[in-house]
Structure formats: structure tokens, C-alpha cells
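1. sequence below, structure please.
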Amino acid sequence: MPRLILLNKPYDVLSQFTDRAEGRATLASLVPIPGVYVCGRLDRDSEGLLLLTDNGPLQHHISHPRSKVPKTYRAQVEGVADKAALDRLRQGVTLRDGPARAVTVEAIDEPAGLWPRDPPIRWRANIPTSWIELTIDEGRNRMVRRMTAAVGLPTLRLIRWSIGDWTLENLPPGSWREETASLPARRRPAAKPPRPPRR
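-> Purely as a prediction, here's the structure:
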């Protein structure tokens, strides 16, 4: 049975076990389990759910764009997330590496029980902030931040809440738990149509 680790990655921690630049916080200080590897990445300045496994096929399934595993984020953005901005995220925006759209997106209240970020976000008294919950099924570099910026809502704080059916529920920042996981069923190749008989 594959091992699957759910980690609530804190802000300012790299999604890797070593740091070539040195001096930056890595997963090595949080997950003392040898032989596990990250399933996809989470930016250093983002927080939330990171999955790790010791199983190559499971890692590939969770990480690969073809799998379309949904990832849900809770983002504190600068400005008011009005209907027009949310509609644009649903319909899709054009980024420098192609179109991108939210599978679902909605305005939400600040999440209950949210831990403080260290350091806190920049605060400007004359500019309001709001929260949105957004689901994507891709994993391009800084995709959520670029999408919200494209509709005039720069992201100030980004927390990945879930990947597929796995969530941050009851998982404080910096802590992890192990859950059971099964390998995805192998897809059978499509049957080739029979060749016409030779005449």
C-alpha cells in the first residue's frame, strides 16, 4: 500500500527537502520520513496542502496535468471580488502561457479558524481585501496568482485547501498526517478497429 503524507506547508518553506542556495527552510525540518517525494509543488510564498508519497505511479497521477486532479485554493485578494471579476475567472482569462479558467470560483467570508501568517500580509487602510475560493484542474507556475491579477484582484495570501478528496481539515500549519491511498486504476488502451480483409 502506498504511503501518502498530507502536510500543511507554512509560508516561506520550500516544497523540497534540500536547498542549493542554503539557509532557506525546507521540508526536511517538517517531515522526518525518508523516501517520500512531493506530488506537485506549492510556491514558497503560498501555504497549505502538500502531498508526499513513496510511490512513483501515485506521484505521477496526482502531479500530471492529464490527470485533471482538482485543486482548491482560498485566496485573500486586494480589492472587492465582485460578480464581474468572478465571471471572468469562470469564463477564462488569457495568460502569457495560454488561456486559464477556474472550474469553480466564489466569494467567501474569511475562513474560520485561520492561523495568522508570519509575516502578515501588507495592509493598506484605504484598499479593501476580500476572500475567494477557487478550484483549478491544472498546475501551471503561479497560475492562481496570475489569474486573479488578470481580473484586477492581486493575491495577497494563498492557501491550498484541497487536492482531490484530500483536505487540510484539522491539520495545523507545519504538521502532517498519514492517510491510506490506493493506486489509480490503469486505463486500458482503446481497442484497435479490426483490419479490413485483404482481397
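
2. from now on I want contacts and neighbour counts done on CA atoms only, so please keep to that.
-> Will do.

3. which residue, other than its chain neighbours, is closest to residue 173?
-> residue 8 (4.9 Å; Cα to Cα, 6 or more residues apart in numbering).

4. the one you found against residue 169, yeah?
-> No. In this structure, residue 8 is not within contact of residue 169 by Cα atoms under 8 Å, at 9.8 Å.

5. higher neighbour count, these two?
-> residue 8 (25 against 10; other Cα atoms under 10 Å).

6. which helices and strands does the helix or strand where that one lies pack with?
-> Taking DSSP states H and E as the definition, residue 8 sits inside strand 3-9. Packing partners of strand 3-9 (3 or more Cα pairs under 8 Å, 6 or more residues apart in numbering; DSSP states H and E): strand 47-53, strand 176-180.

7. give the buried residues for the last one.
-> By that I understand strand 176-180. Buried residues in strand 176-180, defined by neighbour count with 16 or more other Cα atoms under 10 Å: residue 176.

8. to compare against the first, here's the next sequence to fold:
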Amino acid sequence: MTTPLIAFNKPYGVICQFSGDEQRPTLKHYIEAEGYYPAGRLDTDSEGLLLLTNDGRLQAKITEPKYKLPKTYWVQVEGAITESAILQLAKGVKLKEFTTEPANVFAIPTPENLWQRHPPIRERKFIPTSWLSITIKEGKNRQVRRMCAAVGFPCLRLVRVQIGQLNLFKQGLALGQWNYIETNML
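-> As a prediction, this is how the structure comes out:
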């Protein structure tokens, strides 16, 4: 039996599906393992750790909020982040159809171990940017981006760096690289 879990460092612009988009790259352009499918998603304009599995029960444990598997993102936002915005993000943010659960949020220095994004983010001469680490357990559609926008700091770049105990950098995965991992690593 094959290992039921793949860790993939998804580049910006890659669609989280194997089938069909002729205009943009999909998972099939990177991963050569039959019978695997994403356990959760990353938006096309998000980067970083994506897990794939060939086991439906394991997929549910990774994606279902009831299992509370934390996911950590490094987020570059437009503007100089305020303590007030960090506190709002941490306690939960009212979005259109729901209020987010509390999150673990703190400002971080610009990450030195991140790859260059292609294309690069837009730079505005007189508007600074800030970096945050945000850990959530929900993972609703575009949740982190929507949370940041709701507190007045639009997301410019979003990189998922950790799922459960599995850390992208400890895996040593270069951008676009994947490998099989053991399920106990989560």
C-alpha cells in the first residue's frame, strides 16, 4: 500500500485540482501520483503547504473543522498593522455570513526563508506592508483574506506554512516540490 499522504509546496497561480484548466497550471503539472486528491484547498493566488491523500477518512480529518487541525499562514498585508487590528483578528471577526472563531495572531518580521513570488506582489511607494502569523482551525472560503480585509488590512500575499504539526520548512520542500509523508507527522 502506498503512503496515504503527500505534502506539496504549491506555487502562486496553481489551481488545486488535477483536471482541466488550459490557461493555468494545475496539480497535474507538478504531482505524478495517481489516485490522490487535495485534502482542503489553497486559492489559486495563495501559496505554500497543501496536503493530498488517497484516503477519504484521512481527508475528512484534515479538512473537517470538528477535528480542529490548526493551519498557520504567513500573511503580508497592506499598511502598518496595528495592535487593535491584531486583537480583532485574534478574538474573531464578523464577516458577512458568520463570525470567525478566535485565532492565534501576531506580527512577525519579514520572513527571510520565503521564495520570491512570481509575479511579485504590487508595491506602493508610500504604503508600507506588514507580516502576520495567523493560525485558524476553521478554514472557510478565503477566510484569512476576508478577515484581514475586514479589519482594514488587505492581504497582499498568503502562504500556508503549517498544518497540524507538519511544517513546510521542516519538510525542506522547495517551491513546486512534493514528497510522501507519514500520517503521524500531522
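
9. can you give me the TM-score here?
-> The TM-score (TM-score structural alignment, normalised by the length of structure 2) is 0.94; 182 aligned residues with a Cα RMSD of 1.4 Å.

10. what's whichever helix or strand comes after the strand holding residue 8 of structure 1 in contact with?
-> Per DSSP H and E, the first helix or strand lying C-terminal to strand 3-9 of structure 1 is strand 37-38. Outside strand 37-38 of structure 1, the residues within contact range by Cα atoms under 8 Å, 6 or more residues apart in numbering are 15, 16, 50, 51, 52, 53, 54, 59.

11. 6 Å - rerun?
-> 51, 52, 53 (Cα atoms under 6 Å, 6 or more residues apart in numbering).

12. give me the mean deviation of it from structure 2.
-> Compared with structure 2 after the fit, strand 37-38 of structure 1 shows a mean deviation of 0.9 Å (mean Cα distance after the TM-score superposition for structure 1).

13. against structure 2, where does that strand fall?
-> With TM-score structural alignment applied, strand 37-38 of structure 1 matches the range 37-38 in structure 2.

14. quick one, strands of structure 2?
-> All strands of structure 2, identified by DSSP state E, fall at 5-10, 37-38, 47-53, 71-78, 104-108, 129-136, 155-163, 166-167, 178-181.

15. which part of structure 1 lines up with the first one?
-> Mapping strand 5-10 of structure 2 onto structure 1 (TM-score structural alignment) gives residues 4-9.

16. for the last one, same thing?
-> When structure 1 is aligned by TM-score structural alignment, the counterpart of strand 178-181 of structure 2 is residues 176-179.

17. can you give the contact residues for the matching stretch?
-> Contacts of stretch 176-179 of structure 1 (Cα under 6 Å, 6+ apart): 4, 5, 6, 7.

18. hmm, 10 Å instead?
-> 2-9, 30-31, 49-53, 166, 168, 170-171 (Cα atoms under 10 Å, 6 or more residues apart in numbering).

19. from residue 33 of structure 2, how far off is the residue most central in space within structure 2?
-> Against the mean C-alpha coordinate of structure 2, by Cα atoms, centre = their mean, the closest residue is residue 160 at 2.9 Å. Taking Cα to Cα, to the nearest Å as the measure, residue 160 of structure 2 falls 22 Å from residue 33 of structure 2.

20. which of the helices and strands packed on strand 3-9 of structure 1 sits closest to residue 146 of structure 1?
-> For the helices and strands packed on strand 3-9 of structure 1, proximity to residue 146 of structure 1 was assessed by Cα to Cα; strand 47-53 is nearest, at 16.4 Å.

21. tell me the contacts of the residue lying closest to residue 40 of structure 2 once chain neighbours are set aside?
-> Leaving aside its sequence neighbours, residue 40 of structure 2 sits nearest to residue 63 (Cα to Cα, 6+ apart; 5.5 Å). The contact partners of residue 63 of structure 2, taken as Cα under 10 Å, 6+ apart, are 38, 39, 40, 41, 51, 69, 137, 138, 139, 140.

22. got a ChimeraX select line for the buried ones in those?
-> Restricted to buried positions by 16+ other Cα under 10 Å, the ChimeraX selection for the contacts of residue 63 of structure 2 reads:
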select :38,39,40,41,51,69,137,138,139
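
23. in a markdown table: the contacts of residue 63 of structure 2, plus distance to residue 22 of structure 2.
-> Converted to a markdown table, those look like this (distance: Cα to Cα, whole Å):
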| residue | distance to residue 22 of structure 2 |
| --- | --- |
| 38 | 19 |
| 39 | 23 |
| 40 | 22 |
| 41 | 20 |
| 51 | 23 |
| 69 | 33 |
| 137 | 33 |
| 138 | 31 |
| 139 | 28 |
| 140 | 27 |
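
24. residue 170 of structure 2: which of the contacts of residue 63 of structure 2 is nearest?
-> Using Cα to Cα, residue 51 is the member of those that lies nearest residue 170 of structure 2, at 14.8 Å.

25. brilliant, that's me finished.
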